[in-house]
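Engineer: can't give you the sequence, but here's the structure:
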């Protein structure tokens, strides 16, 4: 067997496995999980009336021939093994820890996993009872738990809206820098945690933009947060 043939088969196997995992994830999602399906070119709107978004599964591509098929020629619907590997990470980065979010279902956001196929964004998410706290750039956040220990659900250093920490340099609402792992390594399991919201601490994801550190904590583990200069 030629090496190129083996590579194609290997890649096909990986793609199939990814699709099967995505399918299993949507099937096994909790009964109370919410689902959003958005056709290519539109924007998905996720929201939680109570709590904060936690994305369970996401796929930008096509896994059946019926969804978002109205008015489309058969040739754009025939590929039902289409999945963008960045779907979950991209959607989670834009939405996790927020009460609501909007995600454009377009190739420029997710790249194009299957050229010529009309795609859609399928998202399953839940609403967690957690608490969100903000530390503006240049300030220090002191997180202290009187009962239990700190548990970070999500953290972003950047800017996801223009209203938070208003500033003359708040010029964009699309500055994403996922710092969940870093905050978890520094704070999880502790009674208190102190962090400076600064470029020197987290690096600068958008030069010239005034940023903030956005941390979502599991509500049951948080008792108090103090922000000071």
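Structural biologist: Okay, I see it. Just so we're clear, the structure is a prediction, and the values are computed from it rather than from any experiment. Residues are numbered from 1 along each chain as shown.
Engineer: C-alpha from now on. contacts and neighbour counts both.
Structural biologist: Noted.
Engineer: so after the longest helix along the chain, what's the next helix or strand?
Structural biologist: If you go by DSSP state H, the chain has its longest helix at helix 3-28. Counting by DSSP states H and E, the next helix or strand C-terminal to helix 3-28 is strand 34-39.
Engineer: Just list what that next one packs against, helices and strands only.
Structural biologist: Applying 3 or more C-alpha pairs under 8 Å, 6 or more residues apart in numbering; DSSP states H and E, we find strand 34-39 packed against strand 43-47, strand 120-128.
Engineer: 10 Å - rerun?
Structural biologist: strand 43-47, strand 52-62, strand 100-104, strand 120-128 (3 or more C-alpha pairs under 10 Å, 6 or more residues apart in numbering; DSSP states H and E).
Engineer: try this one side by side with the last:
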């Protein structure tokens, strides 16, 4: 290499890493020259302005006459690798991007700025795969945007059709991930439905990792006016801790007698407030009993405001309880454990820091995406995390629309049918009735009323089929009663096999 060539190479290197005031930093990583790291100063984050792998000029990374070749998937891959991070590694390899121009030396060009505002992480996973997204310890996931479908032609393989996405997917992904330290995403039609048949789809998610807000705290004193707990519009109360009694000498006036509380108060307060936009706290012995006669007591509540209604079930050791959702909805597990974290729940106990390892996973397997489940708070199920201490299951969950596409069966009056699920799965009813809701099915007789349903039919269908591998049904007035005399009726059910 002569001196002129050396000078040109040095100039090209500085241009490659130059600060372009109008555009940001420009970083070049040449093929066959190893990985290259892009970094921002401490406290700043990479914001990608443009990126590609290929060649758009004749001189970068050595002279080559062929230009204008780009790997179509490269902008998205590079952005997902670097966006919102303090640093990232660029790997200019055909194995990552494909080879857009065989025999030509290519390069990655990344134009970016460093911003003090943390940018969302971006992840994409292709149909029928799965991916886990995580936040560091002490942080939780906040979904910024999410969808299942296809919005460009190149992600997850080339496809000319774009701009299709499942309308339910943002909500399903948000419910699955928001507020958790990690979650798993599975881009499948069985979860989201198929927004564009025959097209390869993917999940694309943008999210941030945030510190959880501290819980609000409200105190309502005995012999003083009631206190209202309220969340902003569109948010719901999630009770973290609550009791009626006295645990210090100074709240609601000085009293040297403290450390007393009503053992039933956490459950009463939680049932009054949990999942509501507001609730009223009345600090009265007539509600909770008097845990310390002659002492001024108070209600102390710590709570958070969440964007979804969270239901709660507490099942004390050896006392099973059922968690359930209304018709057409299923359980989405939020928090769950077997052990003890509060000395006031399920009668007083000083030990309050034990949880059975793996209890969340067992409860999740039992309840997740089922319309109902029975919680069995027993050492034989979860093991004993703290011997001699009374334990309980504390279970928080959402009720969400079922992610499955339900099966539908119609049985004409005076006919019978066996309804069954594949081996290893059970029937769970989404909807069902005996009567008529349209004029086209089972129309081989008189129809004077096309909007009638037997009031008890859904409950009887649940008794006959829910939780079973198969059931035999007969469409008959004898079984369900006659909701519309003189009209030929049918039995219609929608169900999932889970």
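Structural biologist: The structure has been received and is ready for your questions. Predicted model only: the values in this text are computed from it and were never measured.
Engineer: mind giving me a markdown table with the helices and strands packed on strand 34-39 of the first structure and columns for distance to residue 149 of the first structure and mean neighbour count?
Structural biologist: Formatted as a markdown table, those follow (distance: least, C-alpha to C-alpha, whole Å; neighbours: other C-alpha atoms under 10 Å):
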| stretch | distance to residue 149 of the first structure | mean neighbour count |
| --- | --- | --- |
| strand 43-47 | 28 | 18 |
| strand 52-62 | 20 | 25 |
| strand 100-104 | 27 | 17 |
| strand 120-128 | 18 | 23 |
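Engineer: Let's have these in JSON lines, adding distance to residue 68 of the first structure.
Structural biologist: What follows is those, written out as JSON lines (distance: least, C-alpha to C-alpha, whole Å):
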{"stretch": "strand 43-47", "distance to residue 68 of the first structure": "13"}
{"stretch": "strand 52-62", "distance to residue 68 of the first structure": "9"}
{"stretch": "strand 100-104", "distance to residue 68 of the first structure": "15"}
{"stretch": "strand 120-128", "distance to residue 68 of the first structure": "7"}
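Engineer: For residue 86 of the first structure, which of the ones you listed is the nearest?
Structural biologist: Smallest distance to residue 86 of the first structure across these (C-alpha to C-alpha): 8.3 Å, for strand 52-62.
Engineer: now that closest one: which residue numbers in the second structure?
Structural biologist: On the basis of TM-score structural alignment, strand 52-62 of the first structure is assigned to residues 140-150 in the second structure.
Engineer: Mind reading off the mean deviation between the matching stretch and the first structure?
Structural biologist: On superposition with the first structure, the mean distance recorded for stretch 140-150 of the second structure (mean C-alpha distance after the TM-score superposition for the first structure) is 0.9 Å.
Engineer: so residue 136 of the first structure touches residue 215, yeah?
Structural biologist: No. With contact defined as C-alpha atoms under 10 Å, residue 136 of the first structure and residue 215 do not form a contacting pair (11.4 Å).
Engineer: shared neighbours, these two?
Structural biologist: residue 157 (C-alpha atoms under 10 Å, 6 or more residues apart in numbering).
Engineer: picking that back up, between the helices and strands packed on strand 34-39 of the first structure, which one is closest to residue 201 of the first structure.
Structural biologist: Using C-alpha to C-alpha, the nearest of those to residue 201 of the first structure is strand 52-62, at 25.6 Å.
Engineer: following the closest one, which helix or strand comes up?
Structural biologist: strand 82-83.
Engineer: residues contacting residue 213 of the second structure?
Structural biologist: So residue 213 of the second structure contacts 304-305 (C-alpha under 10 Å, 6+ apart).
Engineer: do the one 5 residues further on as well
Structural biologist: Residues in contact with residue 218 of the second structure (C-alpha under 10 Å, 6+ apart) are 227-229, 242, 281, 299-303.
Engineer: Run a quick neighbour tally on residue 236 of the second structure.
Structural biologist: Neighbour count of residue 236 of the second structure, defined by other C-alpha atoms under 10 Å: 23.
Engineer: So it is in contact with residue 398, correct?
Structural biologist: No. Applying C-alpha under 10 Å, one finds residue 236 of the second structure not in contact with residue 398, separated by 11.7 Å.
Engineer: Verify the stated contact: residue 114 of the second structure with residue 19.
Structural biologist: No. Taking contacts as C-alpha under 10 Å, residue 114 of the second structure lies outside contact range of residue 19: 11.2 Å.
Engineer: picking that back up, which of the contacts of residue 218 of the second structure count as buried?
Structural biologist: Buried members of the contacts of residue 218 of the second structure, scored by 16 or more other C-alpha atoms under 10 Å, are 227, 229, 242, 281, 299-303.
Engineer: Now render those residues as CSV, adding distance to residue 183 of the second structure.
Structural biologist: Formatted as CSV, those follow (distance: C-alpha to C-alpha, whole Å):
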residue, distance to residue 183 of the second structure
227, 37
229, 31
242, 29
281, 35
299, 35
300, 33
301, 29
302, 26
303, 24
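Engineer: quick one: which of these is nearest to residue 176 of the second structure?
Structural biologist: For these, the nearest to residue 176 of the second structure is residue 303 (21.4 Å; C-alpha to C-alpha).
Engineer: which residues does the closest one contact?
Structural biologist: 214-218, 229, 231, 236-242, 270, 273-274.
Engineer: 8 Å - rerun?
Structural biologist: Residues near residue 303 of the second structure by C-alpha atoms under 8 Å, 6 or more residues apart in numbering: 215-217, 237-241.
Engineer: Got a PyMOL select line for the buried ones in these?
Structural biologist: Of these, the buried ones go into a single PyMOL selection, burial set by 16+ other C-alpha under 10 Å:
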select buried, resi 237+238+239+241
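Engineer: List the ones among the contacts of residue 303 of the second structure that fall in strands.
Structural biologist: Those of the contacts of residue 303 of the second structure mapping onto strands are 216-217, 237-241, per DSSP state E.
Engineer: possible to save those as CSV with distance to residue 465 of the second structure?
Structural biologist: Putting these into CSV (distance: C-alpha to C-alpha, whole Å) gives the following:
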residue, distance to residue 465 of the second structure
216, 44
217, 45
237, 35
238, 34
239, 36
240, 37
241, 39
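Engineer: The residue positioned nearest the centre of the first structure in helix, strand or coil?
Structural biologist: The centroid of the first structure falls nearest to residue 92 when counting by C-alpha atoms, centre = their mean (1.2 Å). Here residue 92 of the first structure is recorded as helix under DSSP: H, G, I helix; E, B strand; the rest coil.
Engineer: corresponding residue for it in the second structure?
Structural biologist: So, by TM-score structural alignment, residue 92 of the first structure is matched to residue 174.
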